[in-house]
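Student: Take a look and give me a structure for this.
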Amino acid sequence: MTGTANATSSAPNIMPQGSAPMRLDLQTVRGCFAHCRTAAEHRTAAMDMLQRIKHAIHGAQRLNALIYIADDAWLQQVIERNITRLFQGCNLPLFCQPFVVKDNIDVAAMPTSAGCKPFIHTPSESAEVVERLCQAGALVIGKANLDQFATGLTGTRSPFGVCRNPFNPEYISGGSSSGSAVAVACGIAAFALGTDTAGSGRVPAALNNLVGLKPTRGRWSHRGVVPACRSLDCVSVFAHSCSDAAEITAVLDGAGAWPMRWSQPIPSITANVSPQTPRIGVPPAHQREFFGDEAMAAAYLAAIDRCKQLGATIVEIDFTSFRAAAKLLYEGPWVSERLLAAGELLTQQPEAFDPSVRSILHAARQVTTADVWRGIYQLDEIAATTMTQWRHMDMLLLPTVATVYRIDEILADPIKLNSNLGFYTNFVNLLNLCAVASPMGMRPNGIPSGVTFIAPTGQDVAALAWAAKFNRESPLAANILNEPREPHVLLAVVGAHLQGQPLHHQITDRGGTLVQRCTTSNRYRLYALANTQPPKPGLVRFEAAAAGAIEVEVYRLNHAALGEFLLGVPPPLAIGSIELQTGEWVKGFVVEPWAIMDALDITEYGGWRRYLAARSRAAPARS
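Tutor: This is a model prediction of the structure:
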């Protein structure tokens, strides 16, 4: 494929200081297709959405968010393929959702640079995480700028230009997944992939008013990811909400798809943290550090108060051991692991490296084998000490960053100020914890602030669910994440199998879990069938006639459970494919056309429950 390499620029202001960039999230994209019925209508809606994205890219070009932009012809081909699959009945939960990919993660036929021009190569296949998202219908818009070889938390260490903050371009965007976060904040993408070793998936989230999910290490494959420290790296997600992040997680976890390669099993956790009443740990006042930033200190206190109001118990813990682990990331031997990806090029072309990255890698060459083992022993001791603190808490609440800097400040003191940005983030992957960075309002300088909920290995669900509650979202995130990873089918029910109806147990007895309540597209009519016990409706699709949208519940069943369930479906009912209001197709109850000959058309009620309620109200009272 061909595409556009994004020209860089250092010109500042894109929007008035403190103004909010355009928002593009999963629900906004679904809204673009909500009224589409035909392939042509889906095509038109997709092209309209791409035009909107082009405007966003043009408006944000001086922020240097993107290194590579997919060309129109390639995007049109992907859209056509998605539409074809959609009308074939494929389940595409991310149908035409635009996303960008950090440029150390491979996308087939798009160049990968890792933020270093001599390193540029064009992979023949995509990283496994990208493949999975594309199989779910998502649309790659381009590759995002980053700190070179994912080394840095500032967004300033790139030959493709300093990545600027969209809320105030004089300030840093955060890094190393800088362009990924800026692209989502500016409405270029509904979500983005980053990576996280020292905080690269959380720091940019905080500074761009986003949710940043750093999963348990090994939860997702890193095949096709240029490593920083492969033993610590995680692919991360940027999104506008915890619910969106949860939907992306559900796809990347791969329920019903195919097993991940180059990933690790997640240890089972016996504790099931309740998102309603967690014990949340915080450092005591004397162990907190804000580098003189009173605004961030006040925001952190406000976050603690909000957690109390939401029912959490706040517990002061000793933060000393966590800080000790953080220091090991760059002062210990793990920095030498970065040489595995960049060391050969450093020898051949040292001038190709950002000065800060070059100095870090040169220092890494001094690490000895004895240093490596010494570091491993130290980390084991520190991890054991932190476990004593975890006995008193379910989650740890910290500022995502202690402060924020202008670009000129970072350029004047790149190593020290970068280290300050990692004060609350560097230890997380070394201790194999999971984390969710959450927005926490705006600072006086117009830059967003944020906090992070950190949880033990495998407790991604609990951290994301609590962050959703903290953000005053619905509890959808936990529902999405608590899904099986075995092959499954989405099944829409419309009548006697709805919650509260007499046959609902046939779903729950087989382990079915509710995914969503929604409606069909408006191409359906609903009939009350004659002579069925218990009473049942029948759903029929009408392509050319006026019809309506009918209430359904969508459940997830594994293949074995669905097979058993099908054996009990009586005629004239059958299982076919149903189009939802979002344009997605799922399996669901339909009825043989002959059965509606003597059936009552109840489409006007919009669903079986409302019809039953109306019939109950109309029934004469018994004396």
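Student: okay, CA-based contacts and neighbour counts for the rest of this
Tutor: Will do.
Student: that's a helix at residue 382, yeah?
Tutor: Yes. The assignment for residue 382 by DSSP: H, G, I helix; E, B strand; the rest coil puts it in a helix.
Student: next up, for comparison:
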Amino acid sequence: MFPAFLDLASLKAAYAGGLTPLDLVEEVLARIAAAADPAIFITKTPADDLRTAARDLLARAPEANSLPLWGVPFAVKDNIDVSGLPTTAACPAFLYHPTEDATVVARLKAAGALVIGKTNLDQFATGLNGTRSPYGAPRSVFDSAYVSGGSSSGSAVAVASGLASFALGTDTAGSGRVPAAFNNLVGIKPTPGLVPNVGVVPACRSVDVVTVFAGTVGDGVAVRKVMDGYDAADPFSTPAKPTTLPASGLRIGVLAGAEREFFGNAAYEALYDAAIEKAKALGAEIVPFDYAPFRQAAELLYNGPWVAERLAAVKDFLASNPDDFDPTVRTIISGATHYDAVAAFEGLYRLEALRQKTRAEWAGLDMLMLPTAPTTYTVEAMLADPIARNGHFGRYTNFANLFGYAAIAIPAGFDAEGHLPAGVTLFGPAFSDDALAPFADTLHRALAVGMGREKTVALPEASKVAEPEDGLVPIVVVGAHLTGMPLNHELTGPGGRLVKTCRTAADYRLFVLPNTTPPKPGLIRTPGFAGPGLAVEVWKVTPGAFGRFVQNIPAPLGIGKVTLDDNTQVSGFLCEAHAVDGAREITELGGWRAYIDTLKKQG
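Tutor: Alright, predicted model coming up:
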């Protein structure tokens, strides 16, 4: 009855089938009690309070799925206020009892979601590794010797373990993305100002962002949209100004040359390269870019005057309670005393100079794709060198909020042993949050790495992010219209774009049509035939271009529905069966490109 991973689609289906929020609460309570990692939560919602919340939900919204997040269990990082539960920011002496929910929590509760508890974090959200808490160090759900990532450590582990459908984190330097990578999750990092921070203990108030951990991009975006909205009580809240991305030919910037740094982790570098190839197969144009100005901006967050903003958030408490700080956190925040007002202005000047340099890079790009974290470490190794190794995690994350970007982190696969996961993050300009989502979702699905601990589970179709309506028509091509082939210009010329490279279903056969110069392919379907599936490309073209294709196709070719290896059907080039009588069959080669290659080899 209960899915191992509590994604929104599976949960909604269960509720539609008769499950009630009270049933779900009992299951969640049982899972929490059986959880192997004792450091996930700082405070759990008392069982009777959780049951009461479920009954209250049924009283105000008795119909199943009548609210956007009806009966959906979620966890909250313990630097975000939840009325009735203490806030500690992972410092027991800092504990206080909020009387109101943070704005984001209030909005989620109004949408029907149920808070199951407050999760562990690197103290005062200062860290990317998850070990800086007196409440213990949550661990990667795949190997308890390894860090969970931080600072939103408990939030990521709670979702990846199947305890919550989603969880809230915060992100200043990458805290909503790194734990996602280390636990095979999606991390939604909104544009700064899109989601209000009222009721959040600040780390760096000017760049902090509330984030979402979820199993799919669709789930994370759905939750983020509930939280979105201007709040005048937050001085950094900004009305949304949506930014679009091109409907075709996405140009994705990737690391090149000396800026590729994985600190010796060849497995993570290979996973990054595999994600790049998959993005290319999905139709993206891969563009190496100069990461140097982004990296130099990233260094300002911990090695510049922004450290003083961390001190501004807790200066009175640090003055009165220095011994209550984690030693590493105290060292970092105390370092702010080296910066004065002049250094602050100099830091701003440096950031803006770097922003100008990044504009030159963005001129040829639509989004960036970077490793979420270039490597990972055991807890033991992290504790042995906590500042330097923590810094490694932030190499490709720290710049994002300083520049005001939107970002979505997705899983990218597992190392060669299928053991530890890595991730990649897509970055876009401010308020490109929704525009990033379709490609992020498509790439996550293409990489086929599951959700959280359930790394072999298929992502639910119901959570798929719809592509923006682009007015284009999909078409399958098998021969001379393939990328790099002589007739490909008939697709690219009218503004067509490559959607993906894939294969047909197994019962298609391919022939070389006789008496055609240059040779033409004949694709037919033979039910019951078991072949390799044939290499094809799916393109999108304008309706006018599609009409010209149909009008100009010579007999015996025509347009019909082609079934692909994922069982979807797309219009494409097919051949009348009689035309292949006596023709050479090339099915065993696997596709037209392989056939052309054999001709080239023959001279």
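Student: so what's the equivalent of residue 407 of the first structure over in the second structure up against?
Tutor: Using TM-score structural alignment, the equivalent of residue 407 of the first structure in the second structure is residue 379. Counting by Cα atoms under 8 Å, 6 or more residues apart in numbering, residue 379 of the second structure makes contact with 131, 145, 146, 147.
Student: again with residue 174 of the first structure
Tutor: 153, 154, 155, 165, 200, 203, 204, 205, 207.
Student: So which bit of the second structure is stretch 188-198 of the first structure matched to?
Tutor: Against the second structure, stretch 188-198 of the first structure falls on residues 163-173 (TM-score structural alignment).
Student: Quick one: end-to-end length of that stretch, please.
Tutor: Stretch 163-173 of the second structure has an end-to-end distance of 26 Å (criterion: Cα to Cα, to the nearest Å).
Student: Residue 377 of the first structure: neighbouring residues, count only.
Tutor: For residue 377 of the first structure, the neighbour count with other Cα atoms under 10 Å is 12.
Student: Same question for residue 474 of the first structure.
Tutor: With other Cα under 10 Å as criterion, residue 474 of the first structure counts 12.
Student: Which residue, other than its chain neighbours, is closest to it?
Tutor: Excluding its sequence neighbours, the residue lying closest to residue 474 of the first structure (Cα to Cα, 6 or more residues apart in numbering) is residue 468, at 6.9 Å.
Student: what residue of the second structure matches up with that neighbour?
Tutor: So residue 468 of the first structure corresponds to residue 441, using TM-score structural alignment.
Student: Give the burial count for that match, as a bare number.
Tutor: Count around residue 441 of the second structure with other Cα under 10 Å applied: 23.
Student: likewise the one 4 residues further on?
Tutor: When neighbours are defined as other Cα under 10 Å, residue 445 of the second structure has 20 of them.
Student: Secondary structure element holding it?
Tutor: Here residue 445 of the second structure, judged by DSSP states H and E, is contained in helix 433-447.
Student: against the first structure, where does stretch 521-539 of the second structure fall?
Tutor: By TM-score structural alignment, stretch 521-539 of the second structure lines up with nothing in the first structure.
Student: Can you verify residue 370 of the second structure is assigned to a strand?
Tutor: Yes. The assignment for residue 370 of the second structure is a strand, going by three-state DSSP.
Student: Mind telling me what it corresponds to in the first structure?
Tutor: Per TM-score structural alignment, residue 370 of the second structure is aligned with residue 398.
Student: which residues touch its match?
Tutor: With Cα under 8 Å, 6+ apart, residue 398 of the first structure has these contacts: 282, 300, 424, 451, 452, 453, 454.
Student: can you rerun that using 6 Å?
Tutor: The contact partners of residue 398 of the first structure, by Cα atoms under 6 Å, 6 or more residues apart in numbering, come to 451, 452.
Student: any idea what residue 289 of the second structure aligns with in the first structure?
Tutor: In the first structure, residue 289 of the second structure lands on residue 317 (TM-score structural alignment).
Student: just residue 473 of the second structure next, same as before
Tutor: In the first structure, residue 473 of the second structure lands on no residue (TM-score structural alignment).
Student: same question, residue 144 of the second structure
Tutor: By TM-score structural alignment, residue 144 of the second structure lines up with residue 169.
Student: Count the residues that sit near its match.
Tutor: By other Cα under 10 Å, neighbour count at residue 169 of the first structure equals 23.
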